[in-house]
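**Student:** pasting the sequence and the predicted coordinates here, then a few questions.
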Amino acid sequence: MAPPDNDVLWARSLHCALGGSDALSGVSLGVREGEILALVGPRGSGKTTLMRCLSGQLVAQQGEVWFNSGPVHTLATADRERLRRERFGWIDPEPGLVPELNGWENAALPLLLRGTPHRAARTAAVEWLDRLDIGACARKRPHALSHAERQRVAIARALVTTPAVLFADEPTAILHRADGAQVLRTLTAAARSHGITVLLATHDPEVAALADRTVALLDGRRVGAVPPVSGAEGVAACSLSV
C-alpha cells in the first residue's frame, strides 16, 4: 500500500520491542507536509520510539515507514544515516552542545560537517540565531549561556540545514515554563515560516496546544485520548517522556 501523496511521513503497523518489552504495538500514522504534529502521552508511552522509527534511527521489527513516497524501513544503514543528515533535524531534551565551540559554531556544525564553506556556514548559523532571538550569543561558549539560550542554539543547529522534517523530543523539558513557552513559540514560528514539518513529543497539554494536530499514545498504542493521572504518580509520569 503506497502512502497518501500529501503525507511527508507515513507509517503502517509499526511493532517494535526494546529490552524485551513492546515499545510500539501496531502504530500507524500519517504526517502531512508542513504541519506541526504533537505526540502526547506519559513516560513509556512510545513517543520517542515512534520518532526514532520515523526518522530512521531505529528499524521496527514489523511495519513500514515512508518518507516522500520512498521506503525508509528497507534502506541500508548508510542510506538511513544520509537521509537523517540531509533531510531531518533532531532536538533532544538536553542541548548537547560542544563546549569548545561558540554559539554560531555549534549552530553551524551540521553544515560544516557536510562540507559547506566556512563563511556560508557561519552566515546561515548567525541568521538562525538572529531568528531565534539569540544573535548576541553567537560568540559565547555554552558555559556562558543560560539553559534557554543553550536550547535555542540547539534548535538553530537543528534548523540550519532547513530540514524537511524536524523531530523535537521534549525540547523544553529542562526549561522553566516561561522560557519553554517562549522557545516553543519561536520554534513553531520559524518552522511555519520555512514550511518545515515538525513532530513534537510532549506530555504537556500547553505545548501540544501549539500544534496543528495531536496524536495520543499509551503503552505503545494509539489511543483516542490519554487518561489523566493525579497525585505523586502523575507528577512522576509527567516528568519525563520515552
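**Tutor:** Sure, I can see it.
**Student:** CA atoms for contacts and neighbours, from now on please.
**Tutor:** Will do.
**Student:** show me which positions of the host helix or strand of Thr188 end up buried.
**Tutor:** Applying DSSP states H and E as the criterion places Thr188 in helix 177-193. For helix 177-193, burial by neighbour count (16 or more other CA atoms under 10 Å) applies to 180-181, 183-184, 186-188, 190-191.
**Student:** what is the nearest of those residues to Glu127?
**Tutor:** Nearest to Glu127 among these, counting by CA to CA, is Ala190 at 11.6 Å.
**Student:** tell me how far Phe167 lies from Leu199.
**Tutor:** Look at Phe167 and Leu199: by CA to CA, to the nearest Å, they are 5 Å apart.
**Student:** which neighbours do those two share?
**Tutor:** Common neighbours of Phe167 and Leu199 (criterion: CA atoms under 8 Å, 6 or more residues apart in numbering): Met51.
**Student:** give me every residue that touches Leu101.
**Tutor:** Neighbouring residues of Leu101 by CA under 8 Å, 6+ apart: 141-142.
**Student:** how far away is it from Leu111?
**Tutor:** Distance of Leu101 to Leu111, given as CA to CA: 14 Å.
**Student:** try it against this one:
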Amino acid sequence: MIKVQGIERVFTGVHALGPIDLAIERGQFVAIVGPSGCGKSTLLRIAAGLLAPSAGELTIERADPATPLCSMVFQDYGIFPWKTVRANVRFPLDLAGIPRRRGDVLAREWLERVGVAGFEDAYPATLSGGMRQRTALARAFVANPEILLMDEPFAALDAQLRLVLQSELLRVWEAHRRTVLFVTHAIDEALLLADRIVVMSARPGRVLADISVPFPRPRHREIRADPGFGVLEERVWNLLKGEVEEHAA
C-alpha cells in the first residue's frame, strides 16, 4: 500500500533521513524503532503529507478515494483544548461534511470503544493524560482512515496506563485492521503490537533491519512471558545498541 523509494530529508544542511526504501502492505501494523533524532517522526510526517522529502518518492495506493487517507496520533495528544471531547472526536467528520447529528453518534460510539464514555462534554484540561490520549485515538479512528500514523503515542504516559492503552489499541486494531505506522522507542511495545519492526540507524536514518514478528494474533500482554519474546527483544537491541551509543557520543 505504501512504497518508499530513496526518501531523504535535509534540514538546513543537516542530513536527517535516508536514503530509505520501504514497502508496507495494506492492513499491516509496522513499528519503527531507532535512536532519537534518526528521522522516525520525519518519515511519518512525509507519509502524512506534512513534509516534503528532499529526495526520493513516497507513493500510496488508495483502496477508496472517497475515504480519508490517514489520521495521525501525536505524543502530546494533539487535541484542541477549546473543544469538548465530543467536538474533538467529531472534528474530522465536520471537515468531511458529515451532518452533526450523525457525527455525534459516531463520536459517541468511538468514545465508548476507547473507554471515554460519559466525558463527552468535558474539556481536555479536566482530563488525565490517559483520557486525552484515548480521545486522540477515538478521533483518529472515527474518520475510518486507510492509514493510521502514530508518533510515540504512549511515551508520555505512566507504565501502567501505557499497558492499558496498548491493549486497547490491539483490540481496536484487531477489529478494523487498518494499515498502521507506529513510531516508538520501546522495543517491547513494538514486539507486542506490530507485524514487522523496521530498525533504523542513527542520523541520517537508514533501514538497518526489517524484522517479521512471529507471534500469532490476537495478542495480549502475556506474550511477554514467551521465551521467544525475550530472544527477539535482545536481537533488536543488539542492532540498536551501537547506533544509540553513536548518537549519545
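**Tutor:** Noted; the coordinates are in hand. Source: prediction; values computed, not measured.
**Student:** overlay them and tell me the TM-score.
**Tutor:** Overlay of the two chains. TM-score (TM-score structural alignment, normalised by the length of structure 1): 0.82; 214 aligned residues with a CA RMSD of 2.2 Å.
**Student:** returning to that earlier point: by contact count, what packs against the helix or strand just after the helix holding Thr188 of structure 1?
**Tutor:** Counting by DSSP H and E, the next helix or strand C-terminal to helix 177-193 of structure 1 is strand 197-202. In terms of contacts (3 or more CA pairs under 8 Å, 6 or more residues apart in numbering; DSSP states H and E), strand 197-202 of structure 1 is packed against strand 36-40, helix 47-54, strand 165-169.
**Student:** now render those as a markdown table, adding distance to Trp128 of structure 1.
**Tutor:** Formatted as a markdown table, those follow (distance: least, CA to CA, whole Å):
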| stretch | distance to Trp128 of structure 1 |
| --- | --- |
| strand 36-40 | 19 |
| helix 47-54 | 24 |
| strand 165-169 | 15 |
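**Student:** nearest to Gly135 of structure 1, out of the ones you listed?
**Tutor:** strand 165-169 (21.5 Å).
**Student:** mean shift between that closest one and structure 2?
**Tutor:** Its aligned residues in structure 2 lie a mean 0.2 Å from strand 165-169 of structure 1 after superposition (mean CA distance after the TM-score superposition for structure 1).
**Student:** can you pull out the residues in contact with that strand?
**Tutor:** Contact with strand 165-169 of structure 1 is made by 48, 51, 55, 87-93, 158-159, 196-202, as judged by CA under 8 Å, 6+ apart.
**Student:** could you do stretch 239-249 of structure 2 as well?
**Tutor:** 34-36, 199-203, 208.
**Student:** and if you look at stretch 80-87 of structure 1?
**Tutor:** 55-57, 72, 110, 161, 163-165.
**Student:** the helix or strand encompassing Arg82 of structure 1: how far from the chain's middle?
**Tutor:** Assessed by DSSP H and E, Arg82 of structure 1 sits inside helix 77-87. On the basis of CA atoms, centre = their mean, to the nearest Å, helix 77-87 of structure 1 sits 16 Å off its chain's mean C-alpha point.
**Student:** list the buried ones in it?
**Tutor:** Residues of helix 77-87 of structure 1 classed as buried by neighbour count (16+ other CA under 10 Å): 80, 83-86.
**Student:** for stretch 23-38 of structure 2, same thing?
**Tutor:** By neighbour count with 16+ other CA under 10 Å, stretch 23-38 of structure 2 contains the buried residues 24, 26-38.
**Student:** could you point out the longest helix in structure 2?
**Tutor:** What stands out as the longest helix in structure 2, according to DSSP state H, is helix 227-248.
**Student:** tilt between it and strand 29-33?
**Tutor:** Per axes from the mean of the first three to the mean of the last three CA atoms, to 10 degrees, the angle that helix 227-248 of structure 2 makes with strand 29-33 is 40 degrees.
**Student:** what's the counterpart of Arg101 of structure 2 in structure 1?
**Tutor:** Under the alignment (TM-score structural alignment), Arg101 of structure 2 pairs with Arg119 of structure 1.
**Student:** same check on Ile20 of structure 2?
**Tutor:** Counting by TM-score structural alignment, Ile20 of structure 2 lines up with Val27 in structure 1.
**Student:** surely its match meets Ser13?
**Tutor:** Yes: using CA atoms under 8 Å, Val27 of structure 1 is in contact with Ser13, at 4.9 Å.
**Student:** so those two - more neighbours on which side?
**Tutor:** A side-by-side neighbour count of Val27 of structure 1 and Ser13, using other CA atoms under 10 Å, places Val27 first with 19 against 16.
**Student:** and that one, what is it in contact with?
**Tutor:** Val27 of structure 1 sits next to 11-15, 220-222 when contact means CA under 8 Å, 6+ apart.
**Student:** what is the burial count for the nearest residue to Glu57 of structure 2 once chain neighbours are set aside?
**Tutor:** Of all residues not flanking Glu57 of structure 2 in the chain, Gln5 sits nearest, at 5.3 Å (CA to CA, 6 or more residues apart in numbering). If you count neighbours by other CA under 10 Å, Gln5 of structure 2 ends up with 17.
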